[in-house]
Each structure stands twice: as C-alpha cells, then as structure tokens.
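Colleague: What follows is a predicted protein model with its sequence.
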Amino acid sequence: MTKSTPTPVTTPPTTSGAVVRHDESCSRYTLLLGDQTVGLADYSVSGRNIHFTHTEVDPARRGNGLASILIEQALDDTRTRTDLTVVPDCPYVAHWIDRHAEYHDLLTRGR
C-alpha cells in the first residue's frame, strides 16, 4: 500500500451501524460503533505481502459478529486498493478466510 492516500478510507455503516476506518499511518483498521472504537485489525506490509497480525474486539462486544465485519471490510479494502497478497498471521483472520471461499484468491494473488 502506498502512503500517498492522506485521508483514511471509511466504509459506509453496516446494518449493525458499524463503520470500519483504515488508518494507513498506523497500519490499522478500526471498527467504530458511533464514536467508540470497539475493534482493531493490525497489519504490516512487507514486499508484495500484507500480513494481518492481530485482531481484537472489545470483550464486552464479542459474540455479535463485529470481528467478522471488521475483517471482511479490511479484506475488501485490501482487494480494492492494492494488489498485495494477504498473509493471515492472525489466527482469527486465517480462520475467517478459510470459512469464506470468495476470499481465498487474496492468499495467492501477486505470486
């Protein structure tokens, strides 16, 4: 991902009211409900790969599908804005991609 995009990418609110924001300067996607940050997905870029390294949702908000929304939006943004290969170092991201065949191509593109 290039650092040329000065403004964070923000997705439209989902049906749950969640909004995902990409903060490229921090290498992080954040999940917001209203004005409260309730989740994050950290990544790093190395060569032609984007490594998703950590996913976290506020313990009080777990079990509502918010982590799934966060990862889906982060992967959609990665697909749209880059041609990087996704490396799911985070166990949650790896499991999520395993369960969603339509995202398997992100694991091999660019190779």
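Modeller: Great, that's in hand. Numbering: from 1, shown residues only.

Colleague: all contacts plus neighbour counts: C-alpha atoms, from now on.
Modeller: Noted.

Colleague: residue boundaries of the strands in the protein?
Modeller: Assigned by DSSP state E, the chain shows strands spanning 9-10, 18-23, 28-33, 36-46, 49-57, 85-88.

Colleague: Export these to TSV and append columns for mean neighbour count.
Modeller: Putting the strands of the chain into TSV (neighbours: other CA atoms under 10 Å) gives the following:
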stretch	mean neighbour count
strand 9-10	16
strand 18-23	21
strand 28-33	22
strand 36-46	18
strand 49-57	19
strand 85-88	22
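
Colleague: so residue 108 sits right up against residue 87, yeah?
Modeller: No. Taking contacts as CA atoms under 8 Å, residue 108 lies outside contact range of residue 87: 9.2 Å.

Colleague: Show me the residue at the heart of this structure, geometrically.
Modeller: The centre of the chain sits closest to residue 74, judged by CA atoms, centre = their mean, with a distance of 2.5 Å.

Colleague: try this one next to it:
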Amino acid sequence: MPTRPGIIIPAVPFASWADKGRALVVMGGLCLKKSPRVKTTPSASGRRNVAGMTTESAIKGFVFSDEKDASRYTLMHDGDLVSVLDYRDDGRTVALTRAFTVPTFRGRGYAAEVVARAVAALEERGDRRVLPVCWYVADWFAEHPEHASLLRTR
C-alpha cells in the first residue's frame, strides 16, 4: 500500500475479529476523519471518544470488561487478555456459551474469576436469567449454589 514519505503504518496482529474491532475503535478515537467502521461520538471537548461499547471494572490488578459489541466478558491482567466468557443475550436470558483461558495463563483460576465477575454483573443488573451452556459454567454454578436463583428454569 503506497503512503506518503514519512508515514509509518503499524502492523498489528489480532488474536480474534473482536480484538480487531477493539483496535479499530481505539485507533478511531485518534483519527480526525470519521469512519463508518468505528463507533464513536463527539465529546464536549470536540475530540472523539468511544461510547457505550464496553463496561470495565478494575479490581486486584485485573480489568473485567463486558464487550457488548463482541458478546463477551473479558479478564485482562497487565494488558494481556487472560480469559474470555462468550455469551448470547436475547433480552430475557443470557446464555453463557464458552469459557476460555489463554493456554499460558491456565491453572490459575482465571476462568472461575471471569465467570464469578460476569455472574455478579448479571445479579447486579437483575433483569436477566442465566442459561449455562458451557460445561465449565455449569460446574461453576454447581459449586456455587448461592447463585442458583439466577439460573433460568425450564
């Protein structure tokens, strides 16, 4: 791709399409030109910022995010993605479909942490029931019967 002299285009590898979308959002906030691929809104200062795509909380050095555009909860530590919990939300029920921990971070309880934080967020929200599709999430609920009231009854 030809560029003007002095312009450097960084090559960034993406772990998934959702990560590519997140990078577009971050880079879109830096761009002055509007793009239909980047979801941004103007801020009071005139600069563009990202709006309503993720909800984050940082506890114990970890950043837990609800990436609504990618339908997943993520757990990051020191800028590294360590665990993901995919979901499908139909407006009444949230189906927790897949818990995944990056292989280099396995065995440290990160999957349990992302599930616990997702369940806490859903309990706080109070308007959804949970359907544990993933075997790991079903086992987590079996080990934590105090959260059984959140499960969808058939």
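Modeller: Arrived safely, thanks for sending. Remember, predicted model here, so these are calculated numbers, not experimental data.

Colleague: Could you quantify their similarity as a TM-score?
Modeller: Laid over one another, the chains give 0.84 as their TM-score (TM-score structural alignment, normalised by the length of structure 1), with 104 aligned residues with a CA RMSD of 1.8 Å.

Colleague: just to revisit the earlier point, the residue nearest to the centre of structure 1 maps to what in structure 2?
Modeller: Counting by TM-score structural alignment, residue 74 of structure 1 lines up with residue 118 in structure 2.

Colleague: who touches the longest helix along structure 2?
Modeller: The longest helix of structure 2 (DSSP state H) is helix 110-125. For helix 110-125 of structure 2, contacts defined as CA atoms under 8 Å, 6 or more residues apart in numbering pick out 64, 73-75, 82-85, 99-101, 128-129, 137, 140, 150.

Colleague: Compute the inter-axis angle for that helix and strand 80-89.
Modeller: Inter-element angle recorded for helix 110-125 of structure 2 and strand 80-89: 50 degrees (by axes from the mean of the first three to the mean of the last three CA atoms, to 10 degrees).

Colleague: Just checking the distance from helix 110-125 of structure 2 to the centre of its chain.
Modeller: With CA atoms, centre = their mean, to the nearest Å as the basis, helix 110-125 of structure 2 stands 12 Å off its chain's centre.

Colleague: once aligned to structure 1, how far is that helix on average?
Modeller: Overlaying structure 1 shows helix 110-125 of structure 2 at a mean distance of 0.8 Å from the equivalent residues (mean CA distance after the TM-score superposition for structure 1).

Colleague: What are the buried residues along that helix?
Modeller: 110-112, 114-119, 122-123 (16 or more other CA atoms under 10 Å).

Colleague: Go through the residues you listed and name the one nearest residue 59 of structure 2.
Modeller: residue 117 (10.3 Å; CA to CA).

Colleague: ok, now how distant is that closest one from residue 97 of structure 2?
Modeller: Taking CA to CA, to the nearest Å as the measure, residue 117 of structure 2 falls 16 Å from residue 97 of structure 2.

Colleague: for residue 86 of structure 2, same thing?
Modeller: With distances taken as CA to CA, residue 86 of structure 2 is found 6 Å from residue 97 of structure 2.

Colleague: What of residue 81 of structure 2?
Modeller: According to CA to CA, residue 81 of structure 2 stands 18 Å off from residue 97 of structure 2.

Colleague: what does residue 25 of structure 1 align to in structure 2?
Modeller: With TM-score structural alignment as the criterion, the equivalent of residue 25 of structure 1 in structure 2 is residue 69.
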